Structure formats: C-alpha cells, structure tokens
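next one to model:
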Amino acid sequence: MKKVKKAVIPVAGLGTRFLPATKAMPKEMLTVVDRPVVQYAVDEALEAGIEHIVFVTGRNKHVIEDYFDIQPELLDTLTRSGKMDLLASLKQLQPLPGSVSFTRQQAPHGLGHAVWCARDIVGDEPFALLLPDMVSFGEKGCLAGIMELYEQTGGNVLAVEQCDPTETNKYGIVGKGNAVRGGFAVTEMVEKPAPTAAPSNYYINGRYILQPEIFDILGTQERGAGNEIQLTDAMRRLAEGQSFHAHPFKGRMFDCGSKEGFIQANVAFALARDDIRDLVFEPIAEMIASQTRRAVA
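This is a model prediction of the structure:
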C-alpha cells in the first residue's frame, strides 16, 4: 500500500453564490475570521501528513497563487515595525519550497474534470482530494481520520456525515456495508437520491482518498448531471474493481460555498478562539435574543 503524499485542492469554481463579492476576489479567499477558506484546507492536509499540494486553478485565480508566495515587502515592513508575532504567524503559514504546484482548468467542465487536470502532477500514486468550500471543524481535521482508516484498509476512502433523512436529495449518498476499523464498507454511491430511494443518510462531505486509476476513468467519463464530468460517476466505475470505505467524521463540516454555512463557520471558529471569544459571545447572544423577542412579539 502506497503512502498518500499529495493532495489535490480544486479552486477553479466561479463562486456565483457569493456575487457580487466574487467579481473581484476568488471565493476561496473569503475569510473565516482571519484566514482564507482555502488556508483551512491546506492546514488540514498538512496536519494529515500531506507533503505536496496541487491546486487546480482557473482564470482570475492568481490571487491564490500570490497568497501562498513570499511577499518580501510585507515581511520587511513587519520586521521594521517590530510586529514579530504577525511575522512568525505568516512564516508558519508559508509552504516549503517545491511543496505546492498549480495547474489550470481552462474551462468549467465539472469537479471530475478538475481532478483529471491534476493527473500529471499526481502521477501513479494515491492522493487526497479536499474541496475547499467544505471547512472542517473538530478536535482534529477530517482528512487525518480518513488517513487513519486508509492505513488499515487501503483502496479508496471517503469521509461521510449524516444528514436529515428527508434531505438526501441534496447530497451524494453512500450505502452502508459491514463495519471496518471505525468506518464501514461502501456498498453503493448515489447522487442526490430521493429520500424514499436513498440507501442511507450518510453523505460524502468533500474529503476523499482516491487511487490513481480514477484518472484513466475520468479521461473517458461521459458528461453527467449539469452536462459536467461528475466525480461520483467515475467513482462508481472505479468501485467495480476496487474497494471503497467510509469514515464517519466526528466533527462538523461547514459548507462555506453557501452563505448560511459561511456565516455559521465564522461564528463557530470565532467562539472557539481564546483571543476573541469573549469579544463576540455577548453581542452574538444579544442579537439572537433580540431576534427571538421579535419572533415572539
């Protein structure tokens, strides 16, 4: 079993749900408290032992590449101003030389196509896939848990969470098989099934470990829902010859691609931080109480 050393993070999406803000900045650079959404995905990957990150970018995403580059003028200004804490925090976030790659998805043909665009950099080895819109919140990152299950099972591993059984038509749903090392075998994968047809209420939450054979499948994958190349369709084909297991994530994944998920993530991360918790708790509690009073009145 090969070690998972590389992670793919697709950042080519247009972010139309956050217009007009995303006219001028990538959605992945919107901040949860004081870090861009994409930084949380990178932190999670590094925590899990990933050594090389591949960003799949698109037009007008150069800001992301600049963000992960060194900015000598900024570092010099912080040094001369004596802001050593800020300087240290920025240096801690700086990727090691050669540990980050960027490749371009020239046209928006879907998630499956974005993953396929990373094939030459990933090569013939298993890789992690993190959807940056999904921000992991818990004692440890979601990918670390997937990695632990992968080391026991090999093959392909997905992270899952449970949704309201009446809302399975919003997600990619997996069938639950035999329990395996804190996870379970995946018996089937269905994209947005009706509640009456769903094999379970476990949905794929945006974290994967996939074997490199997925690239050959994606290269010949026909377009599916939305006239796009769908990753789930390719995974179903891969499952015909390889195992898939699921890791139930014990934390919470915030969908920061939606306005409500983005706001919820900001509140959750702010309240979890010692430096600002006391500054925001009472105002948030008062706003909630005020809304409750209005609703009752």
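
CA atoms for contacts and neighbours, from now on please.
Noted.

so residue 252 is in contact with residue 136, correct?
Yes. Checked against C-alpha atoms under 8 Å, the pair residue 252 and residue 136 is within contact range at 6.1 Å.

so between these two, which is more surrounded?
residue 136 (24 against 17; other C-alpha atoms under 10 Å).

assign the more buried one to helix, strand or coil.
strand (DSSP: H, G, I helix; E, B strand; the rest coil).

pretty sure it contacts residue 142?
Yes. Residue 136 lies in contact with residue 142 (C-alpha under 8 Å); the separation is 6.1 Å.

who touches both of those two?
Common neighbours of residue 136 and residue 142, using C-alpha atoms under 8 Å, 6 or more residues apart in numbering, are 44, 251.

quick one, strands of the stretch 151-297 of the chain?
Ranges of strands within the stretch 151-297 of the chain are 156-162, 172-180, 183-191, 202-210, 244-248, 252-255, based on DSSP state E, counting those that start in this stretch.

pick the most buried one from those strands.
Burial of the strands of the stretch 151-297 of the chain is given as mean neighbour count (mean count of other C-alpha atoms under 10 Å); strand 244-248 ranks first at a mean of 27.

quick one: contacts for the closest residue to residue 278 other than its chain neighbours?
By the measure of C-alpha to C-alpha, 6 or more residues apart in numbering, the closest residue to residue 278 outside its immediate chain neighbours is residue 271, 7.9 Å from it. Residues in contact with residue 271 (C-alpha under 8 Å, 6+ apart) are 277-278, 280-281.

please generate a structure for the following sequence too, so the two can be compared:
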Amino acid sequence: MKAIIPVAGFGTRMLPASKAIPKEMITLIDRPLIQYVIEEAHAAGITEIILVTHTAKSAIENHFDTNFELEWQLEQKGKLEILDAVRSVCPSGMRISSVRQSRGLGLGHAILCAREMVNSDDIAILLPDVLINNKLSNHATDNLAAMIQRFNIDKAGQVMVEAVSEKDVVKYGVADIEGDITPGTSRPVRGFVEKPAIDKAPSNLAVVGRYVLPKEIWPYLEQAKPGAGGEIQLTDAIDSLVKDGVVEAYYMTGKSHDCGYIQGYVETFIEYANNS
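Got it, this is the predicted structure:
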C-alpha cells in the first residue's frame, strides 16, 4: 500500500515560524516533524510515499534526498555517528516521490493530485500536522499497522479516532459509531459530524488524521462538490463510502498530538523531550 502525505499548505497557524520554513520542517527534538510521520509509515510496512507539495516546500524533498557533499565531509572528519543519522533520514527501502498541488482547493483535491501516482489503488493518508505517540500505548502493534491489518481483512476503510473531552468536540470531526468501541479495535460508522455543538455530538470520538481507504474512494473524490470554504473535502467523499457500508472507525491507542499550531507544538515538544 502507498501512502499520501499532503504538505502543500502554508501553515498559517504556525506563522511567523512557517514563513520561510515549511511547518513540516520545524524541528521536534532532533528531527523535523515530517520525519516522524515518514518513520510511522515505514514502521507500518509502507514502502512508498507520495508527498503532495507546493513550490515553496522544496526543503521537504531536499531533506529526504541524498546530500553527497555533506556525507563526504562527515566521513572525512570521522563523524560517523552523525553520518549514519544523516543517511538514515530516509528509511531503508522507502521510496519518496512528490507531486505538486497547483492551487489550494482542499484536502480532497490534494489527495486527487496523487491519483495517477498510486494507480487509483487503495491508499493510506497521513496528515503531517498530527504525530502519534505509540510509546504511550501498551499494544504491541502500532496504530497505522493495526489499521492496515484490519483493512486487509475485508477492505473496510479505516478512519482513526480518539476520545476528546466533551467541551472540545466542537473543534473536530466526530464519528457516529455503531455499538461500543475500545482502544485498538474498529467499529462500523454511521457517519461523521463536522464540529458539532456539544448537545448535537453523536460521540466524543474525534477524527485524528490517519486514514486507510479502499480504491472506491477515487470516484467519490472526483464527484465531490466544493464544500466548507469552497474546497473539495475528503470528509464528503468518506461520507459517501459510509453510505456503501465500507467504513469503520479505528480507536487509536497511545496519544495524538496536533503540531499544526504553536501551543500544540510546544506541548508535544515537552512530552517528547520528557520521554526521549
């Protein structure tokens, strides 16, 4: 399975830090945010990544490319530990390619930009703003790997969710599930409600930013009409899949972190520093 990572956004919630540096390249401890996401995909067995990018995001592609001059200098100076870290930026066996999103027409449109590169096949989608801290989980299998395993049973799309406090449901897309669900398991969904009022929320299970979707998603993305903000929304296409009865919510283990805004990034930095 190939994974799509949309990185074409301007990162306005991280300004002015993201004015000249892609928000995905802002460093968390010893590596940029995007590297954590790539490593998560690699741990789940994914070997090919498609970055949906923008002209101002070349630093991301450069980060995962080989820098022969830098490696030669490190080798000549005997800095072999650093050299090994530089060479392992792109995990062994991982292929990373990119395609540009010429206009910011929404997440659904960004995913469509990568269609030809994945041959209209099943896909995983990882949003780079979100990091998943699996170290805080007691489960042996990482979340993305577990989602792919569940998907491979009967091709039911998997959308990762996490419990949030009742007062915070207004900030997220919320899953309306069938029956009870426990961490590390999946249940069918009746639909998703975008940023519901507290008294209208069907649950407190918020969509996290990880998706494993069947190839049937592509026609729905193509047919999707502009939604919120005049953009093509991935959620609208997934809702169409829900009506076909082929989507489940996967209740993640561990903890997620939204690094797409300053406070979330700072909180993540502190937690990762304390657990490094």
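
which among the contacts of residue 271 of the first structure gets closest to residue 35 of the first structure?
Nearest to residue 35 of the first structure, judged by C-alpha to C-alpha, of the contacts of residue 271 of the first structure is residue 277 at 16.1 Å.

quick one: neighbours of that closest one, just the number.
Residues lying near residue 277 of the first structure (other C-alpha under 10 Å) number 15.

what about the aligned partner of residue 264 of the second structure in the first structure, distance to residue 17 of the first structure?
Matched to the first structure by TM-score structural alignment, residue 264 of the second structure sits across from residue 261. Per C-alpha to C-alpha, to the nearest Å, residue 261 of the first structure is found 12 Å from residue 17 of the first structure.

which one's more surrounded, those two?
residue 261 (17 against 12).

could I get the full set of helices for the stretch 51-200 of the first structure?
62-67, 72-80, 84-93, 111-116, 119-122, 142-153 (DSSP state H, counting those that start in this stretch).

which among those is found nearest to residue 5 of the first structure?
The nearest among the helices of the stretch 51-200 of the first structure, by C-alpha to C-alpha, is helix 119-122 at 9.2 Å.

so where in the second structure does the closest one end up aligned?
The alignment places helix 119-122 of the first structure over residues 115-118 of the second structure (TM-score structural alignment).

could you do stretch 211-222 of the first structure as well?
Counting by TM-score structural alignment, stretch 211-222 of the first structure corresponds to 214-225 in the second structure.

for the matching stretch, buried residues please.
214-218, 220-221, 224 (16 or more other C-alpha atoms under 10 Å).

chain center to that stretch, what's the gap?
On the basis of C-alpha atoms, centre = their mean, to the nearest Å, stretch 214-225 of the second structure sits 19 Å off its chain's mean C-alpha point.

how long is it end to end?
20 Å.

do stretch 232-249 of the second structure as well
Start-to-end, stretch 232-249 of the second structure (C-alpha to C-alpha) is 22 Å.

show me how far it is from its chain's centre.
In this view, stretch 232-249 of the second structure has its centroid 17 Å away from the chain centroid, taken as C-alpha atoms, centre = their mean.

cool, and stretch 190-210 of the second structure?
18 Å.

span of that stretch from start to end?
Using C-alpha to C-alpha, the distance between the terminal residues of stretch 190-210 of the second structure is 18 Å.

do stretch 125-140 of the first structure as well
End-to-end distance for stretch 125-140 of the first structure: 25 Å, by C-alpha to C-alpha.

quick one: contacts of it?
Applying C-alpha under 8 Å, 6+ apart, the set of residues contacting stretch 125-140 of the first structure is 2-11, 28, 37-38, 40-41, 44, 142, 205-212, 250-257, 265, 269.
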